[in-house]
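Asker: No letters, just coordinates:
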């Protein structure tokens, strides 16, 4: 089997400064001449969290101290996941000129995409401490689990973005399908609502078998002062292992064809 994909990934990681710089340049170019830059996204996300928190908090009759931090953490993490996967549908298409003209490793464009969305995620993350300050919620040592959980989330998003990027480059009808899947996933995943609202018999399907929920748990639970459950770690690690095996197999086979599909 060809190892062109593995070699491309190796070169991309060795020269990781290039995609990181390009991601930073993408953000600067997008918000050029703007006084607040990416903080506009932070402001709009914060306003949405406040509005939804007040409305749904009253609907669910949930305490503000419990529900709004839960909602804020979920919305911020989901924003990172959904924007990354949505953007990955056009990651190679948008880089067509670079791929055809410059000898830059193709996987560098995936790293560039992840880094760009991670920069925006860090801006949005500033909302969470403000929410906790508003509701009078503190932090404890379980917060340290955020770092391994976030690393596991990012590593899973890298293989997902690679596979989605390859499929959507070959089949141009797939980006709307990806967007529709994410929209459905948003409503069936506990982000706007809390898992305690589900009946016991439905929790296994909506929670335990929901990969989005488990990946969100890895980061959200430490922010809420709880250690992520073992099921979340097992799901995250299993997805990482199996996903990268599939991604490498697909990338090894189709890496050389990406330029011809553009």
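Answerer: All right, it came through fine. Here the structure is a predicted model, which is why all the values come from computation and not from measurement.
Asker: alpha carbons only for contacts and neighbour counts from here, please
Answerer: Noted.
Asker: Distance from stretch 217-225 to the middle of the chain?
Answerer: 15 Å (C-alpha atoms, centre = their mean, to the nearest Å).
Asker: Show me what it is in contact with.
Answerer: 69-70, 73-74, 77, 139-147, 149-150, 153, 227-229, 232-233 (C-alpha atoms under 8 Å, 6 or more residues apart in numbering).
Asker: ok, which stretches of the protein are strands?
Answerer: Counting by DSSP state E, the chain forms no strands at all.
Asker: Can you tell me the centre-most residue of it?
Answerer: The chain has residue 81 as the residue nearest its centroid, 2.1 Å off, counting by C-alpha atoms, centre = their mean.
Asker: For the closest residue to that one other than its chain neighbours, grab the count of nearby residues.
Answerer: Using C-alpha to C-alpha, 6 or more residues apart in numbering and skipping residues adjacent in sequence, the residue nearest residue 81 is residue 157, 7.3 Å away. By other C-alpha atoms under 10 Å, the residues close to residue 157 number 23.
Asker: could you list every residue that touches residue 157?
Answerer: With C-alpha under 8 Å, 6+ apart, residue 157 has these contacts: 81, 84-85, 114.
Asker: so how far is residue 85 from it?
Answerer: 7 Å (C-alpha to C-alpha, to the nearest Å).
Asker: if we can go back for a sec, identify those among the contacts of residue 157 that sit within helices.
Answerer: Residues from these lying in helices, with DSSP state H as the criterion: 81, 84-85, 114.
Asker: Okay, one more to line up with it:
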């Protein structure tokens, strides 16, 4: 059975973008440098801001929930760092093509390059924020076990899921500009429904089981956060993340292939 033309077009665009990874890295790094031009600490201002936010939230919610610092502080720190990556990628995905309008209209680059540029920029910021985690573990006298290595495939699954969602959002928000506001509102709701500032064990057993099982963000976070906390993620979380990545990319390829040629006209 021949491959549909739109799938070939989408696959060729994404493959071409991957061949331009050096250019993607250069553009993303220039974005970060430009944002903090003439700043003494550069992107590490974000790390300082993240550290202050983690400490402030811990002082408030640690007292409210009456949980120990050794248990709650690493949970909170990793959750907030992951949330910052997720929310930044999905928010900026809405303008990935719009922000690159001049490049799209002047240079014949694969369109997925602009999504990769946005994602790589936020991954660089994520790596700056991630410096907080080993410093925090050192201050608490905690160590990392072999389970921490599982955070690497967990992060890869998270990035794969964010990539296909970012691609779909980039196309949709280029056509329908008001969707960016809806995405922002949904992210605000999901922040409170996802165990970031609260721990899953605080929920009632029955309500917690359903709230967490049907929250994809919980599973994305668990495959990264649990190994860093010395725990093994559940098989359910791995299966949910893997299934979403496979099904999501199948949908994204079909959707991107059908609308790829129209993106330049929507700008």
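Answerer: All right, it came through fine. These numbers were taken from a predicted model, which means no experiment stands behind them.
Asker: Spatially nearest residue to the corresponding residue of structure 2 for residue 178 of structure 1, not counting backbone neighbours?
Answerer: Aligned counterpart of residue 178 of structure 1 in structure 2: residue 183 (TM-score structural alignment). Nearest non-adjacent residue to residue 183 of structure 2, counting by C-alpha to C-alpha, 6+ apart: residue 91, 7.1 Å away.
Asker: contacting residues for the one you found?
Answerer: Counting by C-alpha under 8 Å, 6+ apart, residue 91 of structure 2 has contacts 180, 183-184.
Asker: what ranges do the helices span in the stretch 51-200 of structure 2?
Answerer: 69-93, 96-99, 101-106, 112-130, 132-140, 151-175, 179-193 (DSSP state H, counting those that start in this stretch).
Asker: Report the aligned residue range of structure 1 for the shortest one.
Answerer: Helix 96-99 of structure 2 lines up with residues 91-94 of structure 1 when matched by TM-score structural alignment.
Asker: contacts for the matching stretch?
Answerer: 99, 109-110, 113, 165-166, 169, 258, 262.
Asker: In ChimeraX, how would I select the buried members of these?
Answerer: Here is the ChimeraX selection string for the buried members of these, based on 16 or more other C-alpha atoms under 10 Å:
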select :99,109,110,113,165,166,169,258
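Asker: Now for the contacts of stretch 91-94 of structure 1: which two are most distant?
Answerer: 113 and 262 (17.8 Å; C-alpha to C-alpha).
Asker: And residue 24 of structure 1, what's its match in structure 2?
Answerer: In structure 2, residue 24 of structure 1 lands on residue 29 (TM-score structural alignment).
Asker: Please name the residues that touch the closest residue to that match other than its chain neighbours.
Answerer: In this structure, residue 29 of structure 2 finds its nearest non-sequential neighbour in residue 121, 6.6 Å apart by C-alpha to C-alpha, 6+ apart. Taking C-alpha under 8 Å, 6+ apart as the criterion, residue 121 of structure 2 is in contact with 28-29, 31-32.
Asker: The residue nearest to the centre of structure 1 matches what in structure 2?
Answerer: Match for residue 81 of structure 1 (TM-score structural alignment): residue 86.
Asker: and what of residue 152 of structure 1?
Answerer: Looks like residue 152 of structure 1 aligns to residue 157 there (TM-score structural alignment).
Asker: That match - how many residues pack around it?
Answerer: Neighbours of residue 157 of structure 2 (other C-alpha under 10 Å): 20.
Asker: can you tell me which residues contact the residue nearest to residue 18 of structure 1 when sequence neighbours are not counted?
Answerer: Nearest residue to residue 18 of structure 1, sequence neighbours excluded (C-alpha to C-alpha, 6+ apart): residue 108, at 7.8 Å. By C-alpha under 8 Å, 6+ apart, the contact list for residue 108 of structure 1 reads 9, 12-13, 16, 18-19.
Asker: what do you get if the cut-off is 10 Å, keeping everything else the same?
Answerer: 8-13, 15-20, 22, 114 (C-alpha atoms under 10 Å, 6 or more residues apart in numbering).
Asker: try residue 41 of structure 1
Answerer: 47, 120-121, 123-124.
Asker: and the equivalent of the residue nearest to residue 18 of structure 1 over in structure 2, how far is that from residue 19 of structure 2?
Answerer: If you follow residue 108 of structure 1 across to structure 2 using TM-score structural alignment, you land on residue 113. Using C-alpha to C-alpha, residue 113 of structure 2 is found at 9 Å from residue 19 of structure 2.
Asker: One more: residue 57 of structure 2?
Answerer: Residue 57 of structure 2 is 42 Å from residue 19 of structure 2, by C-alpha to C-alpha.
Asker: residue contacts, the aligned residue in structure 2 for residue 247 of structure 1?
Answerer: Counting by TM-score structural alignment, residue 247 of structure 1 corresponds to residue 252 in structure 2. Taking C-alpha under 10 Å, 6+ apart, we find residue 252 of structure 2 in contact with 7, 10, 163-169, 171, 246, 258.
Asker: Right, I'll leave it there.
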